[in-house]
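> I would like to see how this sequence folds:
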Amino acid sequence: MNMVSGGSEGANGGWPTGLHGSAAQGGVSCKDSVFYGLCYYGRILNTPVEDLVAEFEEEWKPGNNDYSRKLVEFCSSKALSIICSNLQENIVNGSFSRLTFDFMLAWERPTSADEESYSESVAKEREDKKVVAEGSQVDDDIPLFYSDIMPLLVSSEPSIGEDSFVWLGSVVPFVCDVCNGRFTFEALTASTANRLHFPAYDRFITEVHKCSKYLQNQERPKGIIFADDEYILHMDGTATTQRVIRHIGGASWPGRLTLTNYALYFETSGIIAYEDALKIDLSKDIDHSVRPASTGPWGAPLFDKAIIYESSQLKESMVLEFPEMTSSTRRDLWLTLMKEVILLHQFLQIHKIESQIQAWETHARTILGILRLHAAREMLRISSPVPTSFLIFSLFADLPKGDFVLEELANSLKQVNSINPCSPSFILRQLNMENPSVSSTAVRRGIEESVDDKSDTLSSLESTIQQVREEAKEVSAAKATVEGLKEEGISDSILVLMCTWQHREWIGKAIAAFLVWTVGKMIKEKQESSRDKCTKIVVCSGSDQTPMETIVSAQHGLKTAQAMVQTANITMLKIRSILVARSPKVLDAFVNSWLLSSPILFSFPRHLIQRYDTHG
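Below you'll find the model as predicted:
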């Protein structure tokens, strides 16, 4: 079926341009102005408008609210099942991005009242911007939107918000995943006031498709046979990318590093070709340890751009360095991707997801998340996004109560028993990344679940994600405060001490008493001839360490001392915050515990403690 081209559709509001009032031509009563764009869906589905409305109202419950939006969801879901059946062609010709953007606009503003409210807010925002522009030029140094080749956006163009973006991800996980869609949207719209415009959205979709093609064309590691459902997720150290160095003792070996959804492969560079790859299986149920590290000449930790991997399948730890001129974004990316693959397989093992369809659905969601991460990094080259914003398991492993979200995700995956054109596994199949053992599964040509059933399935997951997200913001703000106090708290405390110091009369007397006591101690030692007790002084010779090793040891000692001072400073600040009731909840907990323990300690027989000490 040929897709409808939408070059100018959706430019003036929720429904595509030129289709307002088209439903009335078919004899359908216009309820709350929602039928203005039904012909748009009718053309895609090749279905009369009356049949679409009748089919929707058969499943619609009269007591439910938001008739307009539910109708948009119903029509969009049916249309997307057809669009995704030929996904790759629709991405290449641009119809996928245009149509899905129009669907999001329609979902965000399904009625004429919503459209009028949006127009008023846009006009007010435009006036506010004019006032700010006339007053000052504070924002002159803000970098261009995404990159220098991205078209400059004008404020009159339509844009979508976070809720519509997440809704589309719940229907088509190619755009985003419902689990981390809000985090993805924040990363994509950080420089555009949390609004996503079509040029950026279109480029994002195009980059995801390009990244999938790029990874499929990469050469497989030498001497390795991939599993049927194993695909390359990231590669570095090739002729067209930056170097990767493996450190073994005092030796360093450059090579090519490849990550798949099952393992990590390192191929040492030879004179002519690469040597056989070293395989590190990340899917095994063993203790995997991946952490950042610092490397440098003679073992000096000068450059914080390395990764250390440790597990029982290796005799010694594997150190990989990712050289960069300035930051350590390459290292951070590899570290996050390796953790994501490890956590993926741990998730499957912990929740006992053994069905091939369910396991491949989980793999597909992870692979699509990594593709979206690569696409976003290509778009946001000026300021690379945080990798975890596009991944599932790495994100919720670090968030408070993130395990609740993963539990909800596991429950939803266990309900999957077949694939449909909008499922993650079918989307990968359209991108030529399929699992042969699952590809023969019958694909449902359409979304059989009603709109209500779909929303009921996602409501629990969405509420849990929202709760975790709010708590994550609070924790992030608290951590930022603590990190600032680590450096600033020491100097601030000294300044406060100097400003609030009050001289007391007894201080001079105390110093005089200390001097008199010291003199008396010295006279006593002189009378007892203590100087004859130590006739020989032994001076220890220097250590066997080289000068470089001594410098490294001193550096480690300095870092340890600094960390101890910072920890002590934070501890004192926490104690002070409790004493001055800065945190009422914590103060109440301490007061209650102390009040309960005081009578117990007061009335507890002392002879029992002495008897216990004697027998112990």
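
> From here on, just use CA atoms for contacts and neighbour counts.
Noted.

> what element comes up after the host helix or strand of residue 475 heading to the C-terminus?
Element membership for residue 475 (DSSP states H and E) is helix 451-500. Sequence order places helix 505-527 as the next helix or strand after helix 451-500, per DSSP H and E.

> so what secondary structure elements neighbour the helix holding residue 475?
When contacts are defined as 3 or more Cα pairs under 8 Å, 6 or more residues apart in numbering; DSSP states H and E, helix 451-500 packs onto helix 67-83, helix 402-413, helix 547-579.

> Any chance of CSV for these, columns mean neighbour count?
Shown next, in CSV, are these (neighbours: other Cα atoms under 10 Å):
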stretch, mean neighbour count
helix 67-83, 21
helix 402-413, 18
helix 547-579, 14
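
> returning to what we had before: what angle sits between the helix holding residue 475 and helix 547-579?
Relative orientation of helix 451-500 and helix 547-579, computed by axes from the mean of the first three to the mean of the last three Cα atoms, to 10 degrees: 100 degrees.

> residues contacting the residue nearest to the spatial centre of the chain?
Nearest residue to the geometric centre of the chain (Cα atoms, centre = their mean): residue 388, 2.1 Å. Taking Cα atoms under 8 Å, 6 or more residues apart in numbering, we find residue 388 in contact with 336, 394-395.

> tell me the SS of it?
Following DSSP: H, G, I helix; E, B strand; the rest coil, we place residue 388 in the helix state.

> And for residue 331?
Put simply, residue 331 is helix when judged by three-state DSSP.

> Now do the same contact list for it.
So residue 331 contacts 292, 305-307, 321-322 (Cα under 8 Å, 6+ apart).

> and the top strand by length along the chain, what other elements does it pack with?
Counting by DSSP state E, the longest strand found in the chain is strand 251-260. Secondary-structure packing of strand 251-260 (3+ Cα pairs under 8 Å, 6+ apart): strand 232-236, strand 244-248, strand 263-268.

> Same list (the ones you listed) but as a markdown table, adding distance to residue 23 and mean neighbour count.
Shown next, in a markdown table, are the helices and strands packed on strand 251-260 (distance: least, Cα to Cα, whole Å; neighbours: other Cα atoms under 10 Å):
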| stretch | distance to residue 23 | mean neighbour count |
| --- | --- | --- |
| strand 232-236 | 46 | 21 |
| strand 244-248 | 60 | 19 |
| strand 263-268 | 54 | 22 |
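
> Second chain to compare with the first, below:
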Amino acid sequence: MSGIQEIVAKKVKVTMIESLIKNQPNTFRSIFQRKKSKNEENSPSGSPKSIPQLSPFANSVVARCSKILQMPTEEMQQLFESELPGMNKEPETYSRCLLEFFSYQTLYSMSRRPDYLSDKDFRRLAYDMMLAWECPGSESEPLPQETASCSNEEVEDKEEWSLFYSNSTNMAVQFDDKKTVGPEAFSRIAPACIALADIITVHNLFDSLTSSSGHRLHFLVFDKYIRSLDKVIKATKNALHPSPGNLHLSEGEIVLEVDGTVPTQPVLQHIGISAWPGRLTLTSHALYFESLGVGLYDKAVRYDLEADTKQRIKPELTGPLGARLFDKAVMYKSTSVMEPVYLEFPEFKGSSRRDYWLDICLEVLRAHKFIRKHNLNETQKSEVLARAIFGIFRIRAIREAFHVFSSHYRTLLTFNLAESLPGGDSILETLLGRLLLINIDGMQRDASGSPPEKQQRQSSPNFLLALRQLGFTLQKEIGYEDDAVLAGDVWVGETNPLEIIVRQSISDSGRAEAAQATVDQVKVEGIDTNLAVMKELLFPFLELARHIQILASWEETYKSTTFLLLFCFAIIRNWIRFILPCILVFLAVLMLCRRKFGKSKPLEPFRITSPPNRNAVEQLLTLQEVITQVEALIQDGNIFLLKIRALLFAVLPQATDMVALLLVLAALVFAFLPFKYIIMLVLVEAYTREMPYRKETSNKWIRRAREWWIRIPAAPVQLVKSEDSKKKKS
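The predicted structure follows:
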């Protein structure tokens, strides 16, 4: 009976749901539809006039832009055609540039509000601009009118929504894979809003956001990124006024990151053999460490990142009592501290926490080095720091929202990227050129997003103004009004010089990574295996040396005599100087022939016969033998130098007299005999030692010289312990 009752109950529930859907269909439909924005609700009933050159979706974006800017679309179109007359050539170019014109001005206008990142309409419109950029023309394939991502706009910042796609962004793309954004659209629209992206790191930002979604950006991921960025900025604003008893921040100093406040994730400061837990704070100018006392933090120790004190920050090993065990620390060293300071970030697996702190500390340090190197003024200095601060905000947002940490060439920090990329100095030089154009007395800037000469002659501190708009003050008086336009680094229909340099550097880094991948593939383990590889690679040179040794042994008198006469004739005729150029030309011709006629043929792998496998103990014994041989060679070299020292200081007078006489004779030979004849004499003497007529005499003279060398004493050596070891013992 219980089973029948369950079936009847299920049928009743289905019937009630069906009747509810029939009676109130709009209620359920509204759940999956985007809620109208306030601008749409308050707008007049007459819809903006559509532009024939744009697609329906692009027209919808332009209509929303027109309402925000409070300017009719036809008037905006006329303004575009008058300011940018060169963009009217091709229909596709015209429609895309027109869309960029509307989008840039709208983003500039919306970003003047201090809370624009919290506005869901801003996030939706910015994403729709990217979608429309990929299909701007009227002949483009139309996008679906509704998108499943819109259903999440009503969702506020709740844990359920966060968990939905924080675990796997693939779920979002599988949910709706028709309306996603590619890298080109993202790189053209996102940098128009300074807080969202930097033109230098925008491609790396896109890679981080789409690392698990097939290199396509879904609205859910984009929306979560901006929400996380908004959280980071608000949290940073709340940390602007720390407790006065611990940190004493200077004017314009902004707290960027704090770690060590959670007992399970402390930060340990190592100085010498002592270690102490505490709280670490990074600001726009320095690092602060507050040791944890009895329930309270002690006075903060300040490590200045702004001053020119030969500072170094690098990853380092650390452990208890100075032992180098764990690769989880950052070393700070400068002339202002007596000995290096090690800041350890303990975690159970990996070192991502240390790597994150290393990156953000290096970004601030390199920004200040860039400022000092070019002697920038106060406004330019604040602009550089603002660019670095926005980069740290973005990397924090990505790390906290998606738990993604960038690799070496994929960093989201401007100055770290310029340091790691090939040609990164060109990026900084281009950036410097933009900074030098900042007009300190200028108050306004054209909001068209176009690059005419009037905008190139003067520039405004856009990043500094954007940071100030969000509530941060790096510089008290900057000479710009609060309503100055926050123009980004993108221009309508044009490519920013910074973007050109970055793309070239990224292309070069891609080739470098590909080359490094081949290097990693051919690396082999084991001393015997590496020696076998080297022996095979040097096989032609070893064979040449073997043949010359056979000729010098005079086993075949005819061949040895012919080789000696030909070589002496070449020396006398001064042909010896052409040997090296001929070899180089031969190699160049060989390479060019291979390049021209061997394109279709792949390079065959180098075949090497691997030595028999050895276990770990045998490899250690082989390594010990090699080390012993190297040590013996170094000892022989030291003995040779000490005997030369003894001869120079006349420890053995008879030997010193003989050496002095030989040196005088050698000087006379070099002074009066042509150099080619000296080379020929040395060659003939060395080549004919094994000749049957002189073999016995040569061996006798070599024996006498060896016996004479053995009788020469070595100069004395005294080992003195270093002062550092004495201090440690005391």
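
> re the thing from before, give me the range in the second structure that the longest strand of the first structure lines up against.
Aligned using TM-score structural alignment, strand 251-260 of the first structure spans residues 274-283 in the second structure.

> mean shift of the matching stretch relative to the first structure?
With the two structures superposed, stretch 274-283 of the second structure lies on average 0.8 Å from its match in the first structure, counting by mean Cα distance after the TM-score superposition for the first structure.

> contacting residues around that stretch?
Contacts of stretch 274-283 of the second structure (Cα under 8 Å, 6+ apart): 253-261, 266-270, 287-292, 297, 320-322, 361.

> Buried residues of that stretch, list them for me.
275, 277-283 (16 or more other Cα atoms under 10 Å).

> With stretch 352-362 of the second structure instead?
Neighbour-count burial for stretch 352-362 of the second structure flags 353-355, 357-362 (criterion: 16+ other Cα under 10 Å).

> Reformat the helices and strands packed on helix 451-500 of the first structure as a markdown table; add distance to residue 488 of the first structure.
Converted to a markdown table, those look like this (distance: least, Cα to Cα, whole Å):
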| stretch | distance to residue 488 of the first structure |
| --- | --- |
| helix 67-83 | 51 |
| helix 402-413 | 31 |
| helix 547-579 | 10 |
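
> Could you pull out the helices in the stretch 251-400 of the first structure for me?
329-350, 356-379, 393-398 (DSSP state H, counting those that start in this stretch).

> Onto which residues of the second structure does the last one map?
To tie it back to what came earlier, the one meant is helix 393-398 of the first structure. Counting by TM-score structural alignment, helix 393-398 of the first structure corresponds to 415-420 in the second structure.

> got it, and the first one?
Mapped onto the second structure with TM-score structural alignment as the criterion, helix 329-350 of the first structure occupies residues 352-373.

> Average offset of that stretch relative to the first structure?
Superposed on the first structure, stretch 352-373 of the second structure shows a mean distance to its aligned partners of 1.0 Å (mean Cα distance after the TM-score superposition for the first structure).

> quick revisit: chain center to the match of strand 251-260 of the first structure, what's the gap?
27 Å (Cα atoms, centre = their mean, to the nearest Å).

> And for stretch 95-106 of the second structure?
Distance, stretch centre to chain centre, for stretch 95-106 of the second structure: 32 Å (Cα atoms, centre = their mean).

> mean shift of that stretch relative to the first structure?
For stretch 95-106 of the second structure, the mean deviation from the first structure after alignment is 1.0 Å (mean Cα distance after the TM-score superposition for the first structure).

> Give me the range in the first structure that that stretch lines up against.
Against the first structure, stretch 95-106 of the second structure falls on residues 68-79 (TM-score structural alignment).

> ok, residues contacting the matching stretch?
32, 34, 41, 44-45, 52-53, 56, 103, 106-107, 110-111, 171, 446-447, 450-451.

> Show me which of the residues you listed are buried.
Neighbour-count burial (16+ other Cα under 10 Å) is assigned, among those, to 34, 41, 44-45, 52-53, 56, 103, 106-107, 110-111, 171, 446-447, 451.

> Go through the host helix or strand of residue 543 of the second structure and flag the buried ones.
Remark: residue 543 of the second structure resides in helix 539-552, with elements defined by DSSP H and E. Residues of helix 539-552 of the second structure classed as buried by neighbour count (16+ other Cα under 10 Å): 551-552.

> can you state the direction angle for it and helix 527-537?
For helix 539-552 of the second structure against helix 527-537, the angle by the same axes, to 10 degrees is 70 degrees.

> Would you mind pulling up the elements that helix 539-552 of the second structure packs against?
helix 557-572.

> And what about the residue nearest to residue 466 of the second structure when sequence neighbours are not counted, helix, strand or coil?
Excluding the flanking residues, the one nearest residue 466 of the second structure by Cα to Cα, 6 or more residues apart in numbering is residue 486, at 6.3 Å. Following three-state DSSP, residue 486 of the second structure is assigned to coil.

> ok, residue 486 of the second structure touching residue 191?
No: Residue 486 of the second structure lies out of contact with residue 191 (Cα atoms under 8 Å); the separation is 11.3 Å.

> From the contacts of residue 388 of the first structure, pick the one nearest residue 552 of the first structure.
Ranked by distance to residue 552 of the first structure (Cα to Cα), the contacts of residue 388 of the first structure are led by residue 336 at 28.4 Å.

> So the closest one sits against residue 394, correct?
Yes: Residue 336 of the first structure is in contact with residue 394 according to Cα under 8 Å; the separation is 6.8 Å.

> returning to that earlier point: ok, average deviation of the match of helix 393-398 of the first structure from the first structure?
Taken over the aligned residues, the distance from stretch 415-420 of the second structure to the first structure averages 0.9 Å (mean Cα distance after the TM-score superposition for the first structure).

> Nearest residue to the counterpart of residue 308 of the first structure in the second structure in space, please, no chain neighbours.
Counting by TM-score structural alignment, residue 308 of the first structure lines up with residue 331 in the second structure. Excluding the flanking residues, the one nearest residue 331 of the second structure by Cα to Cα, 6+ apart is residue 342, at 4.5 Å.
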